[in-house]
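J.: After the sequence you'll find the predicted model.
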Amino acid sequence: MAPRILITTDYLHAGDTVDQLLREHGLEPVYAPAQRPRTLEERNALFKDISGAILASEPVTADMLTGAASLQVIARSGVGYDSIDVKAASALGIRVCNAPGTNHHSVAELTIGLIIMTARRLVEVTTSVREGRWSRDAGQELRGSTLGIIGYGPSGRATASLGAAFGMTVLVSTSHPDPDNAAVQFTDLETVIGEADYLSLHTRAGHSTGKLIDAPRLQAMKPTAVLINTARGSLVDEEELAKALSARTIAGAALDVLESEPLTADSPLHGLDNALITSHLAGQTTQARTRAGLAAAHAVIDVLENREPAHPVDR
């Protein structure tokens, strides 16, 4: 019997290029996208008789891996892998890979798009027109404003380039500065937070228990500033963010990622007119999906054919 490859990424499907590639290598794709939160029984049985997996961002816990006797490799069809218990997988000899460099332009473009939407109040304007009104409130130009970026990986670099092209002053906090980039000013984290008109997150979740953007850092932001998060929902204390938005401590937030997705009914972010929330789609362009899916498929194939994968995160 051909090795079975579990695919939970909802945009991958039978007959596409990933499906064809896997079958060309003698593998059998098995599709199981999560239409709703999986039950405990479903989670624990997810990897039964599975040799490799191409996964969306749903959690993979140590308990889920305990019964995965055949599983050799997990490949994320994206960059983030915080949802996977990499330590538990490694202890069981299961390789874990991701797909960096496949969606950073898409992420950067949506980041700038969210900034433009908040700067020009496009949600309020289009809603007013749809409702028969004709709102013409003044927005803000991006040129001359300050874009603060935390993290300078591929999406952070791409966002910085776009911000500079709009005539923004770009401040970046990173442990890997690029001194040759004259369009960017590298500085410390607190300076970026305090001076940004638009504060954009492009960093991985840390290993500490605290949040990157917590109450003190929200207080340190300008009252006219907007927080943009296209990176990780776990970076932001959503309770404190909701308080800051309600009190107008900051002007707004545009969030493509949340700590719990989809947005829960009891989320404190519900009903806030200065919170713009999208459905974790920063990297979801046709082009990025194709690149990410193929990168994940190649990782699975490499491991199953005893080659070192291009982008392991477990070593």
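T.: Alright, I've got the coordinates.

J.: from here on, contacts and neighbour counts on C-alpha atoms
T.: Fine.

J.: Sticking with residue 147, tell me its helix or strand.
T.: strand 146-150 (DSSP states H and E).

J.: just checking, residue 81 touches residue 57?
T.: Yes. When contacts are counted by C-alpha atoms under 8 Å, residue 81 is listed as touching residue 57 (7.4 Å).

J.: Could you check which of the two has the larger neighbour count?
T.: More crowded of residue 81 and residue 57, by other C-alpha atoms under 10 Å: residue 81, with 24 against 17.

J.: The more buried one - that's part of a strand, no?
T.: No. Counting by DSSP: H, G, I helix; E, B strand; the rest coil, residue 81 is not found in a strand; it is coil.

J.: From residue 314, how far out is it?
T.: 10 Å (C-alpha to C-alpha, to the nearest Å).

J.: which residues touch the residue nearest to residue 302 when sequence neighbours are not counted?
T.: Nearest-residue entry for residue 302: residue 309, 5.5 Å, with adjacent residues in sequence omitted and distances by C-alpha to C-alpha, 6 or more residues apart in numbering. Residues near residue 309 by C-alpha atoms under 8 Å, 6 or more residues apart in numbering: 97, 298, 299, 300, 302, 303.

J.: Among the residues you listed, which ones are in helices?
T.: Here DSSP state H is the test, and the contacts of residue 309 give 298, 299, 300, 302, 303 as lying in helices.

J.: Provide the secondary structure category for the residue nearest to the spatial centre of the chain.
T.: Nearest to the mean C-alpha position of the chain, counting by C-alpha atoms, centre = their mean, stands residue 231 at 4.1 Å. At residue 231, secondary structure determined by three-state DSSP is coil.

J.: Might one say that it is in contact with residue 258?
T.: No. Under the criterion of C-alpha under 8 Å, residue 231 makes no contact with residue 258, lying 9.4 Å away.

J.: Please state the offset of stretch 159-168 from the chain centre?
T.: The gap between where stretch 159-168 is centred and where its chain is centred comes out at 20 Å by C-alpha atoms, centre = their mean, to the nearest Å.

J.: same deal with stretch 127-138?
T.: Centroid separation between stretch 127-138 and its chain, computed with C-alpha atoms, centre = their mean, is 32 Å.

J.: can you check stretch 226-233 too?
T.: With C-alpha atoms, centre = their mean, you get 9 Å for stretch 226-233.

J.: Quick check, residue 27 in contact with residue 18.
T.: No. Residue 27 is beyond contact range of residue 18, at 11.0 Å (criterion: C-alpha under 8 Å).

J.: Quick check: neighbours shared by these two?
T.: Joint contacts of residue 27 and residue 18 (C-alpha under 8 Å, 6+ apart) do not exist.

J.: what residues does the strand holding residue 147 touch?
T.: Outside strand 146-150, the residues that touch it by C-alpha under 8 Å, 6+ apart are 156, 160, 163, 168-174, 189, 192-193, 195-203.

J.: Comparison target below:
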Amino acid sequence: MALRILITTDYLHPGDAVDQLLCDHGLEPVYSPFRGPRPFEERRALFDGVSGAIVASEPVTADMLADAASLKVIARSGVGYDSIDLPAAVASGVRVCNAPGTNHHSVAEFTIGLIIMAARRLSEVTTAVRQRRWPREAGHELRGSTLGIIGYGPSGRATANLGVALGMNVLVTTRHPDPDNTAILFTGLDTVIRGADYLSLHTRAGQHTGPLIDALRLEAMKPSSILINTARGSLVDEEALAKALHDGTIAGAALDVLQSEPLPGDSPLRGLDNVLITSHLAGQTAQARTRAGLAAAQAVIDVLESREPAHPVDP
């Protein structure tokens, strides 16, 4: 009997390239796409009878893993894996892998898109035109402004390079600077936060105690600055951000990731005109989805065929 592979990533479907790859290796894909929080009993039974799983950003908790007797591997069809209880997976003997290097260009392009939307107030303008108004307020050029980047992994590096190409002054804080890239100034975290007109987050969760961007760091930003987060929702204190946006501590924010997704109805970010929120789309191009899905499938295959996967994240 073929080993069953659960696929919860909502953009993967029967008959696609991922499905075909798994079938070619004698595996049986089964689908249960994640479209929002599942009832408790469904969550507990999600991994019953499956040997591997390909997941997107769906939370994978200790109680879900407790009875997953046949599960050998979980592969993220993306980069971040903070939605997976990694210690619980390790304790259960479940390998955990991700798919780095598959969507960083998509994330970088989306980040710059958010910056342009904020600089030119495109969301407000298009909404006004639909309402039969014709706004003519001035926006801001990116050339000559300062792009601050926290983190210099693949998406941070790609975003920095796009900023340079647009004529922006680019400041980066990272543990791994690139001294050969003289177009970028590598400096400390506080300098980046204070100097940025556009502050973009590209660092991992778990490297900081509490949110990276809290009330104190929001206070340190320019009153005219814009915060952009396409990395991890847990990096930003959303209550502090909502207050900073309401009080004019910073000019605006553009968020593609949130502490809880979809955005809760009672979120303090709702009702604010100076925040742009998108639905976790930065890495979601057709090309990136294909690359990420195939990388995740290959990780599942490698583990089940007793090979070391290319990108394990378990210790």
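T.: Received, thanks. Since this is a predicted model, take the numbers as computed values, not measurements.

J.: need the ones in helices among the contacts of residue 309 of the first structure in TSV with distance to residue 286 of the first structure and neighbour count, can you?
T.: Below are those laid out as TSV (distance: C-alpha to C-alpha, whole Å; neighbours: other C-alpha atoms under 10 Å):
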residue	distance to residue 286 of the first structure	neighbour count
298	18	19
299	20	30
300	21	28
302	24	15
303	26	20
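
J.: Identify the farthest-apart pair in those residues.
T.: Across those, no pair lies farther apart than 298 and 303, at 8.6 Å, counting by C-alpha to C-alpha.

J.: Whichever strand or helix holds residue 54 of the second structure against the first structure, how far on average?
T.: According to DSSP H and E, residue 54 of the second structure maps onto strand 52-55. Once fitted to the first structure, strand 52-55 of the second structure is off its aligned match by 0.2 Å on average (mean C-alpha distance after the TM-score superposition for the first structure).

J.: Could you list every helix and strand in contact with that strand?
T.: Helices and strands touching strand 52-55 of the second structure, by 3 or more C-alpha pairs under 8 Å, 6 or more residues apart in numbering; DSSP states H and E, are strand 4-7, strand 73-76, helix 286-304.

J.: Please work out which of those is packed deepest.
T.: Among those, strand 73-76 has the highest mean neighbour count (mean count of other C-alpha atoms under 10 Å), at a mean of 28.

J.: Mean distance between that strand and the first structure after superposition?
T.: When the first structure is superposed, strand 73-76 of the second structure averages 0.2 Å from its matched positions, counting by mean C-alpha distance after the TM-score superposition for the first structure.

J.: Next, the mean deviation of the very next helix or strand once past that strand compared to the first structure.
T.: Per DSSP H and E, the first helix or strand lying C-terminal to strand 73-76 of the second structure is helix 86-91. Taken over the aligned residues, the distance from helix 86-91 of the second structure to the first structure averages 1.2 Å (mean C-alpha distance after the TM-score superposition for the first structure).

J.: Could you list every helix and strand in contact with helix 86-91 of the second structure?
T.: Counting contacts by 3+ C-alpha pairs under 8 Å, 6+ apart, helix 86-91 of the second structure is packed against helix 62-66, strand 95-97.

J.: Distance check, residue 60 of the first structure against residue 315 of the first structure.
T.: Going from residue 60 of the first structure to residue 315 of the first structure by C-alpha to C-alpha gives 18 Å.

J.: which of the contacts of residue 309 of the first structure lies closest to residue 53 of the first structure?
T.: residue 300 (7.3 Å).

J.: Contacts only, for the closest one.
T.: Applying C-alpha under 8 Å, 6+ apart to residue 300 of the first structure gives the contacts 52, 53, 54, 73, 74, 75, 309.

J.: So what's the residue count around the first one?
T.: For residue 52 of the first structure, the count of nearby residues is 29 (other C-alpha under 10 Å).

J.: show me where the second structure has helices.
T.: For the second structure, the helices defined by DSSP H cover 17-24, 40-45, 62-66, 86-91, 104-120, 122-130, 154-165, 189-195, 215-220, 238-247, 286-304.

J.: May I see those helices arranged in a markdown table, with distance to residue 143 of the second structure as well?
T.: Shown next, in a markdown table, are the helices of the second structure (distance: least, C-alpha to C-alpha, whole Å):
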| stretch | distance to residue 143 of the second structure |
| --- | --- |
| helix 17-24 | 41 |
| helix 40-45 | 49 |
| helix 62-66 | 48 |
| helix 86-91 | 42 |
| helix 104-120 | 11 |
| helix 122-130 | 18 |
| helix 154-165 | 9 |
| helix 189-195 | 15 |
| helix 215-220 | 23 |
| helix 238-247 | 25 |
| helix 286-304 | 28 |
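
J.: Which of these sits closest to residue 140 of the second structure?
T.: Of the helices of the second structure, nearest to residue 140 of the second structure by C-alpha to C-alpha is helix 104-120, at 5.2 Å.

J.: For that closest one, give me the average deviation versus the first structure.
T.: Mean for helix 104-120 of the second structure is 0.2 Å (mean C-alpha distance after the TM-score superposition for the first structure).

J.: in that helix, what's buried?
T.: By neighbour count on 16 or more other C-alpha atoms under 10 Å, the buried set for helix 104-120 of the second structure is 104-112, 114-120.

J.: and what of stretch 80-89 of the first structure?
T.: Neighbour counts over stretch 80-89 of the first structure (16+ other C-alpha under 10 Å) mark 80, 81, 82, 84, 85, 86, 88, 89 as buried.

J.: Run through who's touching that stretch.
T.: 57-62, 65, 95-96, 98, 204-205, 232, 313-314.

J.: quick one: it to chain centroid distance?
T.: Distance of stretch 80-89 of the first structure from the chain centroid (C-alpha atoms, centre = their mean) equals 15 Å.

J.: for stretch 66-79 of the first structure, same thing?
T.: Worked out by C-alpha atoms, centre = their mean, stretch 66-79 of the first structure lies 20 Å from the chain centre.

J.: so how far is the first residue of it from its last?
T.: One end of stretch 66-79 of the first structure to the other measures 24 Å (C-alpha to C-alpha).

J.: Give me the buried stretch members for that stretch, please.
T.: By neighbour count on 16+ other C-alpha under 10 Å, the buried set for stretch 66-79 of the first structure is 68, 71, 72, 73, 74, 75, 76, 77, 78, 79.

J.: Equivalent analysis for stretch 88-100 of the first structure, please.
T.: Residues 88, 89, 92, 94, 95, 96, 97, 98, 99, 100 are the ones in stretch 88-100 of the first structure that count as buried (16+ other C-alpha under 10 Å).
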